[in-house]
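*Asks:* Fold the following and give me the result.
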Amino acid sequence: MMKLRWDPSMLIQGQQTSVFWKEHFSQTGRKLLFILGKGFDVRMNIALTNLLYNSPSVDMTCWMIDFEEGEESSSNKYAAQVAANYTELQKLLGTRPLVEKQISLWSKKNQGKKQRIGDRQAAGLLTDFNQIAGFTDIIIDISSLPRGVYFSLVGKFLSFIDRFAADTPPNFFIVVSENADIDIKIKEKGIDEDIGYLHGFGGTLELASEREEPVVWFPILGEDKLEHLEKAHVQIRPNEICPVLPFPSKDPRRSDQLIQTYHQLLFDRLGIEPQNLMYVPERNPFEAYIRLTKAIYNYHKSLTILGGCKAVISTFSSKLLSIGTLLSAYELINHIGVGVLNVDSQGYEIDDYEEMKKLKDNSELFVIWLTGEPYTEN
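*Replies:* I've put the predicted structure just below:
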């Protein structure tokens, strides 16, 4: 078995984050780059508020990613909420530098079609390591970023750090404000017509028209994703499917409810064997990464006689579990053909925004520490 990069690892959560920020940024010489998305989600500024409350004198520059969703997106109706979040961000930063980075999620229509380009444009925000070379610490807050954007963005930062600063890497963190009750209230509207592998996470799958190796698909299951699963299955045409369920989770019955929801698709139509079901902890992205990586590696090893296999990961669940899949794909992509197939929505609608605001204080912060001091100190 290959040595896993993030085992052991560093995960900080809940009330521990306040203590961590206070201790970490009290050290002299720290210079922080904080990256977040501009959006309607009430969790947009939670992590930054927590950090500045505990480390008010931190030397920080902020990048704000302003992603244009297109005129037809149902999310446009929440422009007032986006503006309120932006005003709050400006007040939090005060005189600290705020650099706005604009990207488009869609290309302009071509012969009646439009193409999703947000992942490629997100990766293009970092073109020269000198853009980040002066920072001792880098935080990407994914709480208000679409999956396609933060996958490619985090992947690009990791690859640049590994390539240009392997000996003296900065402390690189992913932060997310987790709140399942808020997630439930944000409904996806419309599914992409054309789906594909995320930029930087295509492996060799997107290039091969005639596949020789068997393909194993690992869909990370979440609520209300039946159409997404069906569309991904048609695109991938897997030889084997290993559905991944969140367990343990805050709701002990969640995995059972998901099996019940997708029973007809998984067992009756796709013929999945019960022993193919995988379980990963809902609130530990590193453990999800370890189990996924080992499962993919073991499949590849057992199918060596057939030339190995290719693996596809699709995440239809929380952002915490999405980070686990990101790390697994990043680690394996240069060793085994691994791709991340994303099925995105064309916009979002909220059941009750005022009710969602009331749930904001129940959000829990998670800090996923990926490079830097814990991994370089003897």
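*Asks:* make it CA atoms for all contacts and neighbour counts henceforth
*Replies:* Fine.
*Asks:* List the contacts of the nearest residue to D162 once chain neighbours are set aside.
*Replies:* In space, and not counting its chain neighbours, D162 is closest to P169: 7.7 Å by Cα to Cα, 6 or more residues apart in numbering. Taking Cα atoms under 8 Å, 6 or more residues apart in numbering, we find P169 in contact with I161, D162, T371, G372.
*Asks:* Filter those residues down to the buried ones.
*Replies:* Among the contacts of P169, those buried by neighbour count (16 or more other Cα atoms under 10 Å) are I161, T371, G372.
*Asks:* for comparison, sequence B:
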Amino acid sequence: MSEADFYWDVNLYCKKTSETKALWDSCIGRLSGKTLFVTGIGFDPRAVKSIEILFDKKAPPEQFHCLGIKSAADAVGANSAQKEQSNIRKLKELFPERLRIEHSIGSEKQTTSLALCILLKRLNKEHFFDEFDQIVIDVGAMPRVTFLTLVPKLLEQFIGDKGELNKKNMFVIALENAQFDSSITEHVTDANATFLHQYSLNSPSLSPDLPGVWFPIMGASRKDELETIKRDIQKVLRQDGVEVVPILPFPSIDPKLSDKIIGDFYHVLFEEFEVNYSNILYAAENDPFHLYRRLMKSFMKYAKNFTLLGGGRFVVSPLSGKLMSVGAILAVFEASRELSDERLPFTPLISAYDTQNKYYFGVPLVEPTQYKVQDNKVNFEHAELSLLWLLGDAYDE
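*Replies:* So this is what the prediction gives:
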């Protein structure tokens, strides 16, 4: 197994706004056919800001359309309702007669992830995505559970049977703004972890003795969420001794961020979870493909170690920024696909004698039931608009 066998061993990633804008103006914005933007509907101004950056605050041409998905919990404070209506009004101005808004909000009977999967199934029955040659997913204004469900579901739809990446152009963009993110407080009334619908460990009760490994992608101020997920993972796996492999952001914009996280989480990580220092991994905060490679290598290493045990179960919890979360879900998507029963006999990632093993993947999150937004003036001048080209013309052989 080598990195050359990974889907995105070679990739196209623009980290800065200047790089993204240059690629958009010279190439992506000129691609033939119709382009669909998929964005979040809510109080977050990034639903509009990213599009304004790409089109210099002008209305996009007629071949550009927009799908807005309302999936966030209610927000209070800082005139959140008015800001949501303002974002919708601006999107209608940018995409006159070309904006479609859908609701996908969780309830007591179904998680947000399941609600979104049901919505996507309905849209596919309408052949909604088939009319577009390019799809751009703007994760900046989306709740974590939304884009972590959406990205792999669309990849699954458009990627080739043998992992070909050139079937349809698909991009992810993200306008990261730490100042704005720090002004949002997530409130949880039901402190239980829920799994993404498509990554729920696939009925692990069928194989309760398989070993489990948990990869929390660490971020600041996530202590309660971390402890909740750990508790619920143990319930689902029915194991107390789950191996924990924390992944810390380094290098990062704040060079001391990893040290701060270790300091804040020291008791939880090293005393409660009994993490071995050698288990700590590092991945670049602003390069999602770096985290993707680290996770893929770890999945394959543990899969090889679990050969004599009949397989294993992998749990990934993205508690970090959105770019790192995208890198994490790309690794989960690829590894779960390549290690599935259908693909195991053919995958280049596992030796032939491993093909009788069973591998399960889970992505647990704690969904907020309400957002509280502080009334701060947001400055996007220093925020960077990043772009990942995941599928399409860039991967033509």
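*Asks:* about what we covered before: just the contacts of P169 of structure 1 now: which is nearest P248 of structure 1?
*Replies:* T371 (26.8 Å; Cα to Cα).
*Asks:* What does the closest one correspond to in structure 2?
*Replies:* Under the alignment (TM-score structural alignment), T371 of structure 1 maps onto L391 of structure 2.
*Asks:* K310 of structure 1 and P214 touch, don't they?
*Replies:* Yes - counting by Cα atoms under 8 Å, K310 of structure 1 does reach P214; the two are 6.3 Å apart.
*Asks:* Neighbour count: the two, which is higher?
*Replies:* Neighbour comparison, K310 of structure 1 and P214: the larger count goes to K310, with 25 against 18 (by other Cα atoms under 10 Å).
*Asks:* ranges for the strands of the stretch 201-350 of structure 2?
*Replies:* Using DSSP state E, counting those that start in this stretch, the strands of the stretch 201-350 of structure 2 run over residues 212-217, 243-244, 247-249, 281-283, 311-318.
*Asks:* S113 of structure 2: which of these is closest?
*Replies:* Closest to S113 of structure 2 of these, according to Cα to Cα: strand 311-318, at 14.7 Å.
*Asks:* That closest one corresponds to what range in structure 1?
*Replies:* The aligned range for strand 311-318 of structure 2 is 308-315, by TM-score structural alignment.
*Asks:* all helices for structure 1, in order.
*Replies:* Along structure 1, counting by DSSP state H, helices occupy 16-24, 46-54, 79-93, 118-123, 147-164, 180-185, 226-236, 254-261, 263, 285-302, 319-332, 353-359, 373-376.
*Asks:* Show residues contacting the last one.
*Replies:* So the one you mean is helix 373-376 of structure 1. Under the criterion Cα under 8 Å, 6+ apart, residues M10, P170, N171 lie in contact with helix 373-376 of structure 1.
*Asks:* Would you mind finding the match for the second one in structure 2?
*Replies:* What it means is P170 of structure 1. Using TM-score structural alignment, the partner of P170 of structure 1 in structure 2 is K168.
*Asks:* Same check on the first one?
*Replies:* M10 of structure 1 maps onto L12 in structure 2, with residues paired by TM-score structural alignment.
*Asks:* Quick check, its match in contact with L388.
*Replies:* Yes - the pair L12 of structure 2 and L388 qualifies as a contact (Cα under 8 Å) at a distance of 6.2 Å.
*Asks:* Could you check which of those two has the larger neighbour count?
*Replies:* Neighbours were counted for L12 of structure 2 and for L388 using other Cα under 10 Å; L388 has more, 24 against 15.
*Asks:* For Y299 of structure 1, see how far away the residue sitting furthest away from the middle of structure 1 is.
*Replies:* No residue in structure 1 sits farther from the centre than I305, which is 33.7 Å out by Cα atoms, centre = their mean. Here the criterion is Cα to Cα, to the nearest Å. By it, I305 of structure 1 lies 11 Å from Y299 of structure 1.
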